[in-house]
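Trainee: build me a model:
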Amino acid sequence: MWENKIRCPCSRCSNNKFLCEDKVTEHILNRGFTGAYTIWSLHGEHDVGQSLRSRDRVEPYASNKEHEEYGEPIYDEEIENPYSRMVKDAMGPEVAFNYGCENESRLQRLYMSCKTAEYMTWHVQNQSDDGVLKHPIDGEEILSRLNSLPDLPFGTKCGDQKISGYGVSHNWVKNSILWDLPYWHMLFIRHNLDVMHIEHNVFENIFNTMMDVKGMTKDNLKARQDLKVSCKRPELELMKNNGKIFKLKAAYTLNKEEIKKICAWVKQMRFPDGFASNISRCINEIDYKFYRMKSHDCHIFLQRLLLIVFHDMVPHSIWDAITGISHFFRDLCTTEILVDHMEALQGKICETICKLEKIFPSGFFDSMEHLPIHLPYEAKFGGPIQYRWMYPFERFLQHLKKKVKNRASVEGSICEAYIIEEISSFSSWYFEPAMRTRLNRMPRNDDGGDVDSQGRLSIFIHFGRAFGPLEKSRFLDEDEFYAAELYVLMNSEEMLPYIKMFDEIIKGDVVHISEDELEKVRDARFVKWFKNYVATRMDEIDPRILEISHGPGRMIMSRPDTPLEPVTTVVVS
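Mentor: Predicted coordinates:
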């Protein structure tokens, strides 16, 4: 200081001029601080050097440790830094800060977003039906836990939800082992079985054994040798010829020609977009084997394709057992399950496992073939498996792996990317509903919805999203023409009265006809009957119905790709 003036640390003066305090403030606000002036030695701050600063970073830890041991401070008094005093004077009088909101307002903050506010009314507006499980809270396990808690008054307005005694007493008490937990002895499900991996392993055991994949089949020499000890299966016993031991072909194994047919059939198969991955990539056309099938590939193959693949290639008794295990996992994986249906499924899976035991050797059965028996019980008490299997977690881990940019610091790279994503996702909850974010963006295969602006039939109001150039036109053959005509007639809502009329006529002619037989008759004779019916009542029929009775045009044009890619879309006139 010199005559109540201080050096000006602005970028232009660079501590070379002495000015009054107000003038220095004006210069700093307009020009900013001078560069490389980090230690304010010209304004009272002491330069203690690098070694002293490094020592200061270590000494606080030692002083804190000694303070904890002896319970008394190390220094009797602390020398105040003049620079710190200057900063405190510039800050003005002390202000009482509020670091966060009160606990009572946490529930109120959930109503700041229209999306989270909608979730807060779920307990009042979305009560489940008795016997129907479609949410984790529907399971008896969750219900028993909720009944043991104090009454929770759920409502539809902000502030209705209040928990009595929250934060006063301890919520959990955990001991060293699981059985010391106070809730452990009350749990209906103490260990959750992962359906994803069970389904994967069961499929691989069945498929590799029936395809006779070397090194992966359960029907090996050791399994055949165990048959003499475990059971009498003469058709599966080992044979000796000229001192060599070999095994006979079992009824459940396929020959090379059948394996080639399966590989060729799967190779040309296409699924709707997003339904499954490209399973054809797993086929090796050289040795006709399946490689590197993911868990979701096994999930689709077991539930949808397995019973079709082996329908005409194995005896009916074997195919019936394979169909039973396929239907079991399909019923288990539904989004809404019935308690009564799960109890019936419990008995069916036991029968299915017994059928498999009569077919495959004893070496086929390991722990994975036993675990499906417990899955209906867990679904009954835990609710639908979509909330308990590993698919969401595996996909989230894959999502995190894609964020790795620096392979030298994998964890740090994931953390930084995740924090940015979490902040952006949290902030987007409070945007206006009209603003497009990753939470309210259009679905991948959204076609714009059902729009009927021209009074067309219900089957023709879907625009679709075909893309790609139009290919060369061609004419439909008789089978394609009839299939297109039948599809339009059977899938139009306006045709329901005519379909019911046709069914009543057939049921009157054939007494006690089954639904399967009625469906076959409908596919074979409905089109001809409908044309004759319309021809005799042309003045009474809706003009739109009259138009589709003439059938589609013979000449069509197709596109290479649609959301059901790459299935060709047929455009009928």
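Trainee: please make it C-alpha for all contacts and neighbour counts, starting now.
Mentor: Noted.
Trainee: what's the burial count for Pro372?
Mentor: Using other CA atoms under 10 Å, Pro372 has 22 other residues around it.
Trainee: isn't it up against Gly347?
Mentor: No - with contact defined as CA atoms under 8 Å, Pro372 and Gly347 do not form a contacting pair (11.4 Å).
Trainee: strands of the stretch 251-400 of the chain, start to end?
Mentor: 283-284, 289-290, 337-338 (DSSP state E, counting those that start in this stretch).
Trainee: and those: which comes nearest His123?
Mentor: Of all the strands of the stretch 251-400 of the chain, strand 337-338 sits nearest to His123, with 19.6 Å by CA to CA.
Trainee: chain center to the closest one, what's the gap?
Mentor: 20 Å (CA atoms, centre = their mean, to the nearest Å).
Trainee: the residue nearest to the spatial centre of the chain: what's it in contact with?
Mentor: What sits nearest the mean C-alpha location of the chain, by CA atoms, centre = their mean, is Pro392, with 4.3 Å. Shown in contact with Pro392 (CA atoms under 8 Å, 6 or more residues apart in numbering): no residues.
Trainee: which SSE is Asp450 in?
Mentor: If you go by DSSP states H and E, Asp450 is not part of any helix or strand.
Trainee: that one reaches His462, doesn't it?
Mentor: Yes - at 5.7 Å, Asp450 and His462 qualify as touching, with contact defined as CA under 8 Å.
Trainee: I have a second one here; can you model it like the first so I can compare?
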Amino acid sequence: MNRSWINSKRTTEEYERGVEQFIEFATRNVIDNNGRFYCPCVNCLNERRLPTAVIREHVLCDGFLKSYTKWTWHGELVEVPIANVSQTETEELDFVMEDGLEQMIRDVGDDAFARSHMYETLCSDAEMPLYWGCIKYTRLSAILKLFNVKAINGWTDKSFTELLELVSDILPEGNTMPTSNYDAKKILCPMGMKYKKIHACPNDCVLYRKEYEKLHQCPHCGLSRYKQKDSDFEDDVRKGVPAKVLWYLPIIPRFKRLFAKVKDAKLIRWHVDERKRDGQIRHPADCSQWQTIDSMFPYFGNDPRNLRLGLATDGMNPYGNLSSRHSSWPVMLVIYNLPPWLCMKRKYVMLSLMVSGPRQPGNDIDVYLSPLFEDLKMLWEEGVDVFDGYTGSTFKLHAMLFCTINDFPTYGNLSGYSTKGHKACPICEEGTCHHQLKHGKKTVYIGHRRFLSVNHPFRKLKKTFIGCQENEIAPTPLSGLEVYERVKDINVVLGKTEKQATTTNIWKKRSIFFDLPYWKMLDVRHCIDVMHVEKNVCDSIIGTLLNIQGKTKDGMKSRLDLVEMGIREQLAPQSHGKRTYLPSSCHTLSKQEKRSFCEFLRGVKVLHGYSSNVKRLVYMKYLKLLGLKSHDFHVLMQQLLPVAIRGILPNNNRYALTRLCFFFNAICSKVFEPAWLDHLENEANVILCDLEMYFPPSFFDIMVHLIVHLVREIRLCGPVFLRWMYLIERYMKILKGYVKNQYHPEASIVERYIAEEAIEFCTEYISEIEVIGVPKTRHNGRIAGKGIQSAKVVTLAQHEVIQAHFYILNNTDIVQPYLSAHKDIVKRDNPRMPEK
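Mentor: Prediction:
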């Protein structure tokens, strides 16, 4: 069929006849079209199934896709190109594109096909066999699977090039396998997403964009935009290497690609379609902040596809042990619409910004967040048209920032609150109860009796605490509107230039987050990171119990502060000649007790992957622990410490520490009963008061005080495991592994992230390929292939079977109503039977 009409003008009769021939051809050859098939106009790009009348209108008004000369998506078979084939092997072979690759090319989107040859090249690679006679792999599918293995195992570009050369040499002559990493990446170019490279002032004053785009010097500090050599003159404005760079990966095209995939578009609706609703808290959608947004902004809450995002950022050293000063700052987004087991997985964590080092941005991070916040503001106010692959329709997508995930110093940088000094708690704010130690030179945060109920007996105790009764009540957390009223008039010039005059205001700036119209309506804007709170509290406990130098909170200065405060006079330092003796306190361990504590930890054996090998963390020579990571503190605090201190501490002190361990274990649960949160909140208050009875005031730094506010954030924002830094820091470790060019670490991270993003997108459409970002369980395949004969059969005794049967019944939800009814009957018939 003559197809020269595609290049004709749309107003000619030749073009109109060609359109009618195409409509007739598609109607005749497309099977099970139900009156719909893919529209080949320049806007739809064969991505949407539309009725025949609509396709005719699109093609006549907008134009036919000029590169679409082989109508493979409308029933036309394609002849396979033959490379270096002899005359005797010229028989034709009909090859049909795989369904997965065909769908993938449609879902790539029009942004990647800005140049027409990209689309044509991708189709050609998807139809070209790997070698003559190969019916399993095409050139595109083979490269995608090889790149998937490269990304999973972290191969370098050099090793991948050597592999391609070897594979090309193994395959029959005339194969189409590329022989270098560069040639292979060109095949992936249409699937890759774009990023923007924005120059920045080295002093973090401005980004060279918009009105500053053509400047060569910073308008605030006058520093050059480019790196200058010693031989360059000051007035020389020649272009060169930028002094500092921000990489911005636009989020809107990535959201469009997410919705283009049917599976992911369905998962986005999980919180409405499949979430279990039994009154318990399992997901942020079960919490009051989510529901408040739905009620205040009905147009946003009515569509379950509108996204609620979490923003996470922290500094990382891309050089590892090679440098201790370089600090790069990635900014990542997580999607809370997804099921809780996928929210924080690597596949769905979206890198949006990469701020280059070597210095951290600190309080000036707002300068670098501005491109991202412009897109977020546009997504909230205007929205963007996005095609939903699950429903097959286009809708207006809106998105909002639900909360931020960060450690406590970054909390201050993002919120603009001073997290140091007397008013370091951003929730208590002016009501923060602090005390300045005279000898220890530290600010401590004691006085947690104010958080207890008004009639609690602890409030009347004097000598046990600080010598007076407690009559004050706990401060009320500020709402977003109240915070906005306090910061709206603060004008601070960002940038690391001359130091500005210090003020008494505990709010350092008006955060860029308040540019978002809904931000002041949120109850919790920046979340307290439970991971760092638990780590610091556990580190203080271990350092104090084992009296580790530099980490213990009980020393000469602490005892002098007790004397100064007039409490626990029996612990005052005592002089014996030239030596000063510190009496033993209730938490002081003897050498034998320390040895017992360390020997217990040294004998602990944990499952593979549960934590580090605890045995290697114990240093028996000096009776202390070394090299613990954040997750090791997590396991130690919640599982090992209550057992380790059993029998070596007085009961009162041991009970307080054990209750603290159980409290952390409870708040890390994945399911919460709302009524249970009130009990947990009261438990946290009592535990801190118990600790004030036994531990010195220097123990109560700001991390210990933040325990009071953890339950409140669970009630408002959902389970802790969706808002802590464990998964973010693990992902940053993956980003560090992307650094293969030590001279340009941030650029290396971004380039490899783009490549992995393209591979991750393609793996959804290729069968028998492992997904990178959603790891499979480590237990798969451990028994597979061993056969029945080699399997070990274990016979249980009768009482063991009964115990296992009772355990299963007692922990199955569907059986609980029957067990409760049975207990009531037994209690009625035997009133004297004890509850146990």
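Trainee: which parts of stretch 436-452 of structure 1 are buried?
Mentor: Judged by neighbour count using 16 or more other CA atoms under 10 Å, stretch 436-452 of structure 1 contains no buried positions.
Trainee: burial check on Glu480 of structure 1, number of neighbours?
Mentor: Neighbours of Glu480 of structure 1 (other CA under 10 Å): 13.
Trainee: likewise for the one 3 residues further on?
Mentor: The local packing of Ala483 of structure 1 (other CA under 10 Å) involves 11 other residues.
Trainee: cool, the one 10 residues further on as well?
Mentor: The burial metric for Glu493 of structure 1, expressed as a neighbour count using other CA under 10 Å, is 12.
Trainee: nearest spatial neighbour of the counterpart of Leu187 of structure 1 in structure 2, chain-adjacent residues omitted?
Mentor: Counting by TM-score structural alignment, Leu187 of structure 1 lines up with Leu522 in structure 2. Using CA to CA, 6 or more residues apart in numbering and skipping residues adjacent in sequence, the residue nearest Leu522 of structure 2 is Gly480, 5.7 Å away.
Trainee: my read: that neighbour touches Asp523, true?
Mentor: Yes - applying CA under 8 Å as the test, Gly480 of structure 2 and Asp523 come out as touching, 5.9 Å apart.
Trainee: what about Asp219 of structure 1, which SS state?
Mentor: Each residue gets one of three states, and Asp219 of structure 1 gets coil by DSSP: H, G, I helix; E, B strand; the rest coil.
Trainee: isn't it up against Ile359?
Mentor: No - using CA under 8 Å, Asp219 of structure 1 is not in contact with Ile359; the gap is 11.1 Å.
Trainee: so which of these two has more stuff around it?
Mentor: In this view Asp219 of structure 1 and Ile359 are compared by other CA under 10 Å, and Asp219 has more residues nearby, 25 against 17.
Trainee: run through the residues that contact that one.
Mentor: If you count contacts by CA under 8 Å, 6+ apart, Asp219 of structure 1 has them with Thr209, Asp212, Phe360, Pro361, Gly363, Phe364.
Trainee: repeat for Lys355 of structure 1
Mentor: Ala321.
Trainee: trace it over to structure 2, please.
Mentor: Aligned against structure 2 - with TM-score structural alignment as the criterion - Lys355 of structure 1 pairs with Asp690.
Trainee: distance of its match relative to Tyr655 of structure 2?
Mentor: Look at Asp690 of structure 2 and Tyr655 of structure 2: by CA to CA, to the nearest Å, they are 9 Å apart.
Trainee: before we move on, what about Lys578 of structure 2?
Mentor: When distance is defined by CA to CA, Lys578 of structure 2 is 38 Å away from Tyr655 of structure 2.
Trainee: more crowded one of the two?
Mentor: A count of neighbours by other CA under 10 Å puts Tyr655 above the other of Lys578 of structure 2 and Tyr655, at 18 against 6.
Trainee: what residue in structure 1 is paired with the more buried one?
Mentor: So Tyr655 of structure 2 corresponds to Asp320, using TM-score structural alignment.
Trainee: return the distance of the aligned partner of Leu338 of structure 1 in structure 2 relative to Pro817 of structure 2.
Mentor: Leu338 of structure 1 maps onto Glu673 of structure 2 when the alignment is built from TM-score structural alignment. Relative to Pro817 of structure 2, Glu673 of structure 2 is positioned 17 Å away (CA to CA).
Trainee: higher neighbour count, the two?
Mentor: Neighbours per residue (other CA under 10 Å) separate Glu673 of structure 2 from Pro817, with Glu673 holding more: 13 against 9.
Trainee: distance of the closest residue to that one other than its chain neighbours from Asn682 of structure 2?
Mentor: Nearest residue to Glu673 of structure 2 in three dimensions, chain neighbours excluded: Gln280, at 5.0 Å (CA to CA, 6+ apart). Distance of Gln280 of structure 2 to Asn682 of structure 2, given as CA to CA: 19 Å.
Trainee: go on, Leu267 of structure 2?
Mentor: Note on Leu267 of structure 2: its distance to Asn682 of structure 2, by CA to CA, is 37 Å.
Trainee: compare neighbour counts for the two and give me the winner.
Mentor: Between Leu267 of structure 2 and Asn682, Leu267 has the larger neighbour count (other CA under 10 Å), namely 19 against 15.
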